[in-house]
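S.K.: pasting the sequence and the predicted coordinates here, then a few questions.
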Amino acid sequence: MTHFEPTKNKVLFGSSDKLADWITEGIDQGKIIDKIRLMLKNYLELDNVSFLFGSGTSVHLGAVAIRNFPKEVEEFILDQGLKGEFYSTIEELQAEVIKGKLDKEVFTDVRGWEFVVDETIYRDNESKEIAIEYEKVLNYLIAKDFVLKEDKSKERTDKINELIISIKEGLFKVCDLENRPVSQTIIDRKKASQFEKDKEQGTLLETRSKYIFHEKFVKALLQRPLNLRRANIFTANYDLAFEYAFDKLGVHYIDGFAGFHKRFFKPETFEYDIFYPGSTTSGKVQRIEKVVRYFKLHGSLSWVNSESRDSNNLYGIEEKPLELIETLNNKGEIIIYPSAVKKSYTLDLPYSELFRQFASTITQSQSVLITIGYSFGDDHFNDIIYQALSNPTFTLIIVDFAGTKNDYIKSMKELNDPRIIILEGVFFGDFLTFSDTLMPNFNNVDNNEKVANTLNELFSSKATQQEPTKEPEK
């Protein structure tokens, strides 16, 4: 039986904490979990279901969170001899963000996180990472490089381009999950029922699959009735955790790319689907079950600027295996993060198309968006979500470890809108719990487990019947 600590979790419908109410009413924890699972089942049976995943869904795999500038990327940049250029950039950005507070010893940002000054640079008080988002640094440098490139009156002596390449290459190394150890905390956490069962049997995560929780989520999601639209998975993560999980399960994913040996970005493929051919002369076809629509809104480690453009590659964007990208001399060709200086500026492809798909999908009637491990730190996403909330049939479910401790999510709670549901805390706000314990089982009983249990009962019964009867001792 899975247990959780009530004081470290919340289940908010609007501004009302239903979890506290249920505990007061004396409802046991198993029934509370059943209530939440049933609630999720009802929403997942809507026709238009979407998920938005943030960095909180990959941290257990060894990926770094990019709410601050990753320490490992910083160390990589320093190894490249770019210390002066890098730290001067950080000082410029922090002076703007912190608004002249660099002379103070401690700075607390809107998220409630505390940062301390180290010489002239603020760092996270716990992790010692530089207190500025990775994407903000990259975005700033790309914009600055563009401005300097346009000014033909001066000869450039800066190393901005080298710094951009170094930042991307450093991130590539820390987001390449295949070459990073799984966080030991995932082995130690008493989290999900099935995982505990595996641990009791002595089966460690590494001997099964690093991506077991992504696989569990996808398997549960694919149980939705086939008469519903394909589920949509949107992610802001650069890593390939979902891709590895899809491959392990044999799931087809429509991600905007087409081709085999050469895979190029073709946004029209988002409208494609996969069917079995008609088995009768009437031409009736049947949908293939294992298909999802998959959108990487901030780009991917596996996307690069293509060497050439032609009629088959109009956008100049190619998807490659990480093993080939590892051999590239210029990691600056990796396509990650939409580099608009301000959110009001026009985004270039592929981001303009990806964000258009996100907006058109979640703003349809009878839609539900479930965000998991996303801290609402991206204004592009937030604007689209706020727009969707203007639709009276839209529902937003937020699954986040910090929950309302985050000012962005707290502001959502303060809207007191019952269409906004927040699962918060070390249990209910965690991706591992969500994928393994909270995702509903649409088939009620897993067919394979049912068959296995039936066979075990049959063989057990047969063995009992054949056991020889012993003569009583005299």
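M.R.: On my side now, so go ahead.

S.K.: could you use CA atoms for every contact and neighbour count after this?
M.R.: Fine.

S.K.: look up how far Thr185 lies from Gly429.
M.R.: 16 Å (C-alpha to C-alpha, to the nearest Å).

S.K.: may I have the secondary structure class of Lys219?
M.R.: Using DSSP: H, G, I helix; E, B strand; the rest coil as the criterion, the local structure at Lys219 reads helix.

S.K.: residues in contact with it?
M.R.: With C-alpha atoms under 8 Å, 6 or more residues apart in numbering as the criterion, the residues that contact Lys219 are Leu249.

S.K.: let's see 6 Å
M.R.: The contact partners of Lys219, taken as C-alpha atoms under 6 Å, 6 or more residues apart in numbering, number zero.

S.K.: circling back: comparing Gly429 and Thr185, which residue is more hemmed in?
M.R.: Regarding Gly429 and Thr185, a neighbour count based on other C-alpha atoms under 10 Å identifies Gly429 as having more, with 25 against 10.

S.K.: roughly how far apart are that one and Phe76?
M.R.: Gly429 sits at a distance of 33 Å from Phe76 (criterion: C-alpha to C-alpha).

S.K.: count of neighbours near Trp303?
M.R.: As a burial measure, the neighbour count of Trp303 was computed by other C-alpha under 10 Å and equals 22.

S.K.: again but with Lys343, I slipped
M.R.: Around Lys343 sit 13 other residues, with neighbours defined as other C-alpha under 10 Å.

S.K.: quick one: secondary structure of it?
M.R.: Following three-state DSSP, we place Lys343 in the coil state.

S.K.: correct me if wrong: Arg123 contacts Ala131.
M.R.: Yes - taking contact to mean C-alpha atoms under 6 Å, the distance of 4.8 Å between Arg123 and Ala131 places them in contact.

S.K.: so for those two, which residue has more residues nearby?
M.R.: Taking other C-alpha under 10 Å, Arg123 and Ala131 do not tie; Ala131 has more neighbours (26 against 21).

S.K.: show me the contacts for Leu226.
M.R.: So, once contact is read as C-alpha under 6 Å, 6+ apart, Leu226 ends up touching nothing.

S.K.: how near is it to Glu45?
M.R.: Distance from Leu226 to Glu45, counting by C-alpha to C-alpha: 10 Å.

S.K.: Leu141 and Val147, how far apart?
M.R.: Taken as C-alpha to C-alpha, the span from Leu141 to Val147 is 10 Å.

S.K.: more crowded one of those two?
M.R.: For Leu141 against Val147, the residue with the higher neighbour count under other C-alpha under 10 Å is Leu141, and the figures read 20 against 11.

S.K.: quick one: the more buried one from Ile77, how far?
M.R.: From Leu141 across to Ile77, the span is 14 Å (C-alpha to C-alpha).

S.K.: the structure to be compared is supplied as follows:
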Amino acid sequence: MYYDTTYLINRLRRKTDEHNSQSKESLTKDNITEYFANNPEEELNAFTELRLKLAECFKLDEISFLTGNGSSIYAGSSDTKKFNLEKYTSEDRYKDIKPELDYISDEDMENALNKINILYEQKKIVEDKDKAEKYGDLITEIKQDLIGNFVNSIDYARLLDHEILFRKLRTFGALDKVNVFTANYDLAFEYALDQLGIEYSNGFTGFITRKFSTRALESYRGLILDKVHGSINWITDPDDNTIKEIQPQFEHNDKGEIKLKSGGNVERVLIYPTSNKLYQTYSTPYSELMRFMLDRFESRSNVIIVVGYKYGDDHINEILEKALANPKNVFFFFDFDESNKQPFVQEIRRLAKQLPNVNLLVGSVLADFVNIVRYMIPATPEKTDGEKIVELLQKVAQNGSNSWNN
């Protein structure tokens, strides 16, 4: 099924009443957010059908979430769309390479890093050591800024909706069959789970020294957190080349925010947004994390909820394509961009209009992480109208039988 903002507007208009019929008739895609802000109970009602549909899907073997940066934006994470290469080209130390950088000044972070990497390799080939060094420094600085100014911009005191998500799943009695797959480096899910005292496995074992092991994921019977692109607190031990998880440190500032301490310039285990990320997925620990996700999607019946993800990673899209071949899966793809022209999204749009187990929900209201958590994720296995009718008929039949016997 395909859902957009028009679906919500039609839902509201069908439930119109004399008090606010005029305001509902004037609803449009441009003013529905303002309408919901003034009428929060209407937002809950507008999502009722979708919430019941998802509650029914929670009866499947596994409940799997796949998330991207869009799930952390509300807590202060910065969108990499805000990246601006001119911030660096205006610095004196890069003035020698500025003419070449000006040609790519309008590129997003991933494309800019790709092209800077190409320029870096070119300078090494022609043995222009000075420029090669500057390009190398620029690549390092951009990666450090990605961590410092984008990932670590999260205020961990604002993770209310991450907590609401897990509270609802716990109330539903579904925590033991939840998988959270995320491309995010931040510690939003870890922090929320810790605040709620919920146990989980992320593939690391040990207390003093926590090392990565695929078996820790495969043997665990409970909530799984699979960080397919690595994590801000994973490092490679230079002594034995093993992947280790370090204890994060948080600090309170005078604004009442809770921020993650930087941890210094250590070599973190991360897949950075460059064209090399596909090849990185073939190495440890990413290959094991990806393989685990694929195994869950292919071998079991899942409800797969994709939220906050921009559908820009071919290696993740490939896993989703393979998961679509499993007829036991039910999908809820969310896309903030209603006009997304990416081939993968266009294919999902086509399938959503043809297959009953594929749902695509688009737009800034339907695909907003906060709205999904608050209004669409069920807290209890609510009965549909059909189930209520069947239950009522069963009670009537039972009462009739008892009266006859008496």
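M.R.: Received the coordinates, thanks. No experiment lies behind these values; they were computed from the predicted model shown.

S.K.: TM-score for these two?
M.R.: Put the two chains on top of each other and the TM-score (TM-score structural alignment, normalised by the length of structure 2) is 0.71; 342 aligned residues with a C-alpha RMSD of 3.6 Å.

S.K.: ok, and the closest non-adjacent residue to the spatially most central residue of structure 1?
M.R.: For structure 1, the residue nearest the mean C-alpha position is Phe53 (2.9 Å; C-alpha atoms, centre = their mean). Excluding its sequence neighbours, the residue lying closest to Phe53 of structure 1 (C-alpha to C-alpha, 6 or more residues apart in numbering) is Thr235, at 4.6 Å.

S.K.: what's around the one you found, how many residues?
M.R.: By the criterion of other C-alpha under 10 Å, Thr235 of structure 1 has 24 neighbours.

S.K.: what sits against it?
M.R.: Residues in contact with Thr235 of structure 1 (C-alpha under 6 Å, 6+ apart) are Leu52, Phe53, Lys296, Leu297.

S.K.: what does the last one correspond to in structure 2?
M.R.: Taking TM-score structural alignment as the criterion, the aligned counterpart of Leu297 of structure 1 in structure 2 is Val228.

S.K.: identify the residues contacting Leu438 of structure 1.
M.R.: Residues counted as contacts of Leu438 of structure 1 (C-alpha under 6 Å, 6+ apart) are Arg37.

S.K.: the residue nearest to the centre of structure 1 and Ile370 touch, don't they?
M.R.: No - in this structure, Phe53 of structure 1 is not within contact of Ile370 by C-alpha under 6 Å, at 8.4 Å.

S.K.: could you pull out the helices for the stretch 251-400 of structure 1?
M.R.: Using DSSP state H, counting those that start in this stretch, the helices assigned to the stretch 251-400 of structure 1 run over residues 322-325, 351-362, 379-389.

S.K.: and those helices: which comes nearest Leu40 of structure 1?
M.R.: Minimum separation from Leu40 of structure 1 across those (C-alpha to C-alpha) falls at helix 351-362, 16.9 Å.

S.K.: so which residues of the stretch 151-300 of structure 1 form strands?
M.R.: 232-235, 252-254, 257-258, 263-265, 275-276, 286-287, 291-296, 299-305 (DSSP state E, counting those that start in this stretch).

S.K.: helices or strands next to the third one in the packing?
M.R.: What it means is strand 257-258 of structure 1. For strand 257-258 of structure 1, the elements it packs on are strand 263-265, judged by 3 or more C-alpha pairs under 6 Å, 6 or more residues apart in numbering; DSSP states H and E.

S.K.: in structure 2, what residues pair with the strand it packs on?
M.R.: Strand 263-265 of structure 1 falls opposite residues 210-212 of structure 2 when the two are matched by TM-score structural alignment.

S.K.: what's the average distance of that stretch to structure 1?
M.R.: Aligned to structure 1 and superposed, stretch 210-212 of structure 2 gives a mean residue distance of 2.0 Å (mean C-alpha distance after the TM-score superposition for structure 1).

S.K.: helix or strand right after the helix or strand containing Tyr122 of structure 1?
M.R.: Here Tyr122 of structure 1 sits within strand 121-124, counting by DSSP states H and E. Scanning the chain past strand 121-124 of structure 1 towards its C-terminal end, the next helix or strand to appear is helix 134-150 (assignment: DSSP H and E).

S.K.: pull out the buried residues from that next one.
M.R.: Tyr134, Glu135, Lys136, Val137, Leu138, Asn139, Tyr140, Leu141, Ile142, Asp145 (16 or more other C-alpha atoms under 10 Å).

S.K.: off-centre distance for it?
M.R.: Centroid displacement of helix 134-150 of structure 1 relative to its chain, using C-alpha atoms, centre = their mean, to the nearest Å, is 26 Å.

S.K.: check what contacts that helix and list those residues.
M.R.: Residues from elsewhere that reach helix 134-150 of structure 1 (C-alpha under 6 Å, 6+ apart): Ile66, Phe69, Ser339.

S.K.: recalculate using a threshold of 10 Å.
M.R.: 65-70, 73, 86, 89-90, 92-94, 133, 154-156, 158-161, 163-165, 167-168, 171, 298, 336-342, 378 (C-alpha atoms under 10 Å, 6 or more residues apart in numbering).

S.K.: how about the strands of the stretch 151-300 of structure 1, which one is nearest Cys175 of structure 1?
M.R.: Evaluated with C-alpha to C-alpha, these place strand 299-305 nearest to Cys175 of structure 1, the distance being 7.8 Å.

S.K.: from the contact counts, what lies against the closest one?
M.R.: Packed against strand 299-305 of structure 1, as judged by 3 or more C-alpha pairs under 10 Å, 6 or more residues apart in numbering; DSSP states H and E, are the following elements: helix 160-175, strand 263-265, strand 317-319, helix 322-325, strand 334-336.

S.K.: check the fit of the third one onto structure 2 and give the mean distance.
M.R.: Here strand 317-319 of structure 1 is compared with structure 2 after superposition; its mean distance to the aligned residues, by mean C-alpha distance after the TM-score superposition for structure 1, is 3.8 Å.

S.K.: tell me which residues of that strand are tucked away?
M.R.: Applying a neighbour-count criterion of 16+ other C-alpha under 10 Å, one finds Ile317, Glu318, Glu319 buried in strand 317-319 of structure 1.

S.K.: same list (those residues) but as TSV, adding distance to Asn305 of structure 1.
M.R.: Putting the buried residues of strand 317-319 of structure 1 into TSV (distance: C-alpha to C-alpha, whole Å) gives the following:
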residue	distance to Asn305 of structure 1
Ile317	5
Glu318	6
Glu319	9
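
S.K.: of all those, which comes closest to Pro267 of structure 1?
M.R.: Each of the buried residues of strand 317-319 of structure 1 was checked against Pro267 of structure 1 using C-alpha to C-alpha; the closest is Ile317, at 11.0 Å.

S.K.: what distance do you get for that closest one to Glu135 of structure 1?
M.R.: In this structure, Ile317 of structure 1 and Glu135 of structure 1 are 20 Å apart, going by C-alpha to C-alpha.

S.K.: thank you, goodbye.
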